[in-house]
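>>> Need a 3D model of the following:
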Amino acid sequence: MKNKVKELRVANNLTQQQLADLVCVSSRTIISLEKWQYNPSIMLAYKIACIFNTTIEDLYCLEENLKNEEKNI
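Here you go, the predicted structure:
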């Protein structure tokens, strides 16, 4: 699922490991999120959104992802 994790992490001068430490996951999880290869639990999505002072909907491009899903149906 498309998301803004990498964009926000870089804008906030955080390494993948630093973000991983803040949300108590491995750096591999952050890497997978940034490559859109992993959809997080709602709690993880919430933790990341809180760190970047945004909403889950904005962080995970909900509107855009819904439009793309509708095109594929």
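>>> C-alpha from now on. contacts and neighbour counts both.
Will do.
>>> Show me the helices in this protein, by range?
5-11, 16-23, 27-34, 42-51, 56-59, 62-72 (DSSP state H).
>>> Tell me which other helices or strands the last one touches.
Read it as helix 62-72. Contacts defined by 3 or more CA pairs under 8 Å, 6 or more residues apart in numbering; DSSP states H and E place helix 62-72 against no helix or strand at all.
>>> this one next, for a side-by-side:
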Amino acid sequence: MDLKDTMAVNLRRVRHQKKLTQEELADRAGLSTRYVGAIERADVSASVTVLGKIADALEVKPSVLIS
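Just a heads-up that it's a prediction; the model follows:
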């Protein structure tokens, strides 16, 4: 599994644990819902900046999403 796949799985897991929809997460992170969905499907690779925004929105360390 590559890093893009790892982030997709962890993002979905943490988002569900926090009981957030993709729309709610996207709003909190200042991203589009389509982009969050694409990251969760591992269709795109998130930049380090986007990783930070998503981690902040989920209130977790970025390493949680990529480890």
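>>> tm score of chain vs chain?
Scored by TM-score structural alignment, normalised by the length of the second structure, the superposition of the two chains gives a TM-score of 0.77; 61 aligned residues with a CA RMSD of 1.3 Å.
>>> Stretch 11-24 of the first structure maps to which residues in the second structure?
Mapped onto the second structure using TM-score structural alignment, stretch 11-24 of the first structure spans residues 17-30.
>>> same check, this time on stretch 33-52 of the first structure
Matched against the second structure by TM-score structural alignment, stretch 33-52 of the first structure falls on residues 39-58.
>>> Could I get the buried residue list for that stretch?
Along stretch 39-58 of the second structure, the positions that meet the burial threshold by neighbour count (16 or more other CA atoms under 10 Å) are 39-42, 45-46, 50-55, 57-58.
>>> center of the second structure, which residue is that?
Per CA atoms, centre = their mean, the C-alpha nearest to the average position across the second structure is that of Leu11, at 4.2 Å.
>>> what sits against that residue?
By CA atoms under 8 Å, 6 or more residues apart in numbering, Leu11 of the second structure lies in contact with Glu40, Leu65.
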